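**Student:** all I have is the shape, not the residue letters:
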């Protein structure tokens, strides 16, 4: 992938090689950038992934706190009710979601994309945060309540800092999922200034024969960089939270 992305599009022959025949990476990227609006796709995906993952993780933290820490009736039922969202195939949402979005006039809007991504990301983020909360000793809650702490203070001042690593792990998972999504990107958007990066990359791939494989591969490398950078930057929190959940 990397070798062929550096081959100038005009020089690509399709013959197997371990070394590029030139340095055409930036020329290939420029073609992809101009032909498909890759820059807009990157900006849109950054917005969708950051805001949606953040909202989903915060909602999951509130739900996990309610199910594990607060005296909620039938917490197991609530857990499965929320977690059920990860077990349903996403394709079953498309038809009713499309009709609802058109009726609510949020089809092909940034708000519509953020709403669906936030909702889809909550169940798995809840699973991570809820499991991490179960590892915290209940004495922490009891001691804080003896000191007069209410539920809001318990959440924001005590539990929220303690579950920070699980929140980072959930955010990485959900950011990556939103960034890599193609299904909702091509179903709920049509405008180049609203579609995410994977939809833009799909358009480049549709012009595979005319643009050339090096152009497509150069765009794919750039599209994959943000998730790699995020994982490397938050790796310490990611590993520590998964150990605790496991």
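**Tutor:** That came through, no problem. Worth saying up front: this structure is predicted, and the values here are computed from it rather than measured.

**Student:** going forward, measure contacts between C-alpha atoms and count neighbours the same way
**Tutor:** Noted.

**Student:** neighbouring contacts of stretch 176-196?
**Tutor:** 37, 40-46, 48-49, 52-53, 94, 98, 107-110, 112-113, 117, 197-200, 227 (CA atoms under 8 Å, 6 or more residues apart in numbering).

**Student:** hmm, try it at 6 Å
**Tutor:** 40-41, 44-45, 49, 107-108, 198-199, 227 (CA atoms under 6 Å, 6 or more residues apart in numbering).

**Student:** farthest pair within these?
**Tutor:** 107 and 227 (26.5 Å; CA to CA).

**Student:** higher neighbour count, those two?
**Tutor:** residue 107 (20 against 17; other CA atoms under 10 Å).

**Student:** name the residue closest to the centre of this structure, please.
**Tutor:** Computing the C-alpha centroid of the chain and ranking residues by CA atoms, centre = their mean puts residue 175 first, at 2.5 Å.

**Student:** once you drop chain neighbours, what's closest to that residue?
**Tutor:** What sits nearest to residue 175 in space, not counting adjacent residues and going by CA to CA, 6 or more residues apart in numbering, is residue 49, at 4.8 Å.

**Student:** contacts only, for the one you found.
**Tutor:** Residue 49 touches 175, 178-179, counting by CA under 6 Å, 6+ apart.

**Student:** pick the one among those residues closest to residue 6.
**Tutor:** The nearest one, if we look at the contacts of residue 49 relative to residue 6 and count by CA to CA, is residue 179, at 24.1 Å.

**Student:** next up, a structure to set beside the first:
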């Protein structure tokens, strides 16, 4: 009897997880003209493309999606590279206090982002970074470093120390070791960390609505939040169709790098 508990639990939890997604899809494809104000469990009409068109125009999703793509790609890649250098320093380079340095970097991921909003807003306003792409690049990259560092440090710690010792005996510099030996060995973890950060930046809302307001700067989730405030104008099906549209890039990135992502999880577990 006990052997069935685990698979049954997994199935039940999976169904509970899929119910909101199912309702999102069903109510997103229902025509806004036929929407009665109550949740649809079965599609009564098909108006998905019209809903997407209205969401695209009302929220100006095109520039917003381009902004988020830039933020997620550039900030995610920069954060992963910085985290890789920090992980290399905390695992391979000689020195003391490596545990202290680990917590000094990783503790940044333990605080809620809401705690940073007020000081960040004041700082951005006083330095001219408010409502600029550069400001969002900086905050997203800085916020993504701690968790990426956690993943990459664990992976580099699993590498045999003989690799670094052999490289040093052959006369390799620390820079050569980092770029030619350790980075290639942790490529799956680099990809996994990038996926995590890409998805987080793409779905991030608080920094987007706090540190930007113009259409040429704000990320897609901030634009979608503005669309959600227009319920009386566009209707819930349009908002849900917009949510389905903006979720496509993150799903595509995950599916494209799925094998490396799974491989990295096996390494870090």
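**Tutor:** Good, I have the coordinates. Keep in mind that what you see is a predicted model, and the values were worked out from it rather than measured.

**Student:** after superposition, what's the TM-score here?
**Tutor:** The TM-score (TM-score structural alignment, normalised by the length of the first structure) is 0.97; 246 aligned residues with a CA RMSD of 1.1 Å.

**Student:** looking at the first structure, name the residue matched to residue 85 of the second structure.
**Tutor:** Aligned counterpart of residue 85 of the second structure in the first structure: residue 62 (TM-score structural alignment).

**Student:** just give me the neighbour total for its match.
**Tutor:** 17.

**Student:** how close does it get to residue 176 of the first structure?
**Tutor:** When distance is defined by CA to CA, to the nearest Å, residue 62 of the first structure is 22 Å away from residue 176 of the first structure.

**Student:** check residue 144 of the first structure too.
**Tutor:** Distance from residue 144 of the first structure to residue 176 of the first structure, by CA to CA: 36 Å.

**Student:** picking up where we left off before, any idea what the residue nearest to the centre of the first structure aligns with in the second structure?
**Tutor:** Using TM-score structural alignment, the equivalent of residue 175 of the first structure in the second structure is residue 198.

**Student:** and whatever helix or strand that match lives in, which residues are buried?
**Tutor:** Using DSSP states H and E, residue 198 of the second structure sits within helix 187-203. Using 16 or more other CA atoms under 10 Å as the test for burial, helix 187-203 of the second structure gives 188-203.

**Student:** what are the ranges of the helices in the stretch 51-200 of the second structure?
**Tutor:** 61-70, 76-91, 98-106, 114-127, 133-157, 161-169, 174-177, 183-185, 187-203 (DSSP state H, counting those that start in this stretch).

**Student:** could you tell me where the third one falls in the first structure?
**Tutor:** The one in question is helix 98-106 of the second structure. Using TM-score structural alignment, the partner range for helix 98-106 of the second structure is residues 75-83.

**Student:** the shortest one now?
**Tutor:** With the alignment judged by TM-score structural alignment, the segment of the first structure matched to helix 183-185 of the second structure spans residues 160-162.

**Student:** buried ones in that stretch?
**Tutor:** In stretch 160-162 of the first structure, the ones that count as buried by 16+ other CA under 10 Å are residue 160.

**Student:** next one: stretch 189-198 of the first structure
**Tutor:** In stretch 189-198 of the first structure, counting by 16+ other CA under 10 Å, buried: 189, 192-198.

**Student:** so how far is that stretch from its chain's centroid?
**Tutor:** Its chain's C-alpha centre and that of stretch 189-198 of the first structure lie 16 Å apart, by CA atoms, centre = their mean, to the nearest Å.

**Student:** how about the helices of the stretch 51-200 of the second structure in TSV, adding distance to residue 15 of the second structure?
**Tutor:** As requested, the helices of the stretch 51-200 of the second structure are arranged in TSV below (distance: least, CA to CA, whole Å):
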stretch	distance to residue 15 of the second structure
helix 61-70	30
helix 76-91	31
helix 98-106	34
helix 114-127	31
helix 133-157	29
helix 161-169	45
helix 174-177	47
helix 183-185	38
helix 187-203	23
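
**Student:** can you find the partner of residue 140 of the first structure in the second structure?
**Tutor:** So, by TM-score structural alignment, residue 140 of the first structure is matched to residue 163.

**Student:** what number of residues are in the vicinity of that match?
**Tutor:** When neighbours are counted by other CA under 10 Å, residue 163 of the second structure comes out with 12.

**Student:** cool, residue 145 of the first structure as well?
**Tutor:** Close neighbours of residue 145 of the first structure, defined as other CA under 10 Å, add up to 14.

**Student:** measure residue 84 of the first structure to residue 19 of the first structure for me?
**Tutor:** Where residue 19 of the first structure is concerned, residue 84 of the first structure sits at a distance of 48 Å (CA to CA).

**Student:** before we move on, what about residue 217 of the first structure?
**Tutor:** Where residue 19 of the first structure is concerned, residue 217 of the first structure sits at a distance of 15 Å (CA to CA).

**Student:** looking at these two, which is more packed in?
**Tutor:** residue 217 (25 against 11).

**Student:** residue 6 is in contact with that one, correct?
**Tutor:** No: in this structure residue 217 of the first structure lies outside contact range of residue 6 using CA atoms under 6 Å: 8.8 Å.

**Student:** lovely, talk soon.
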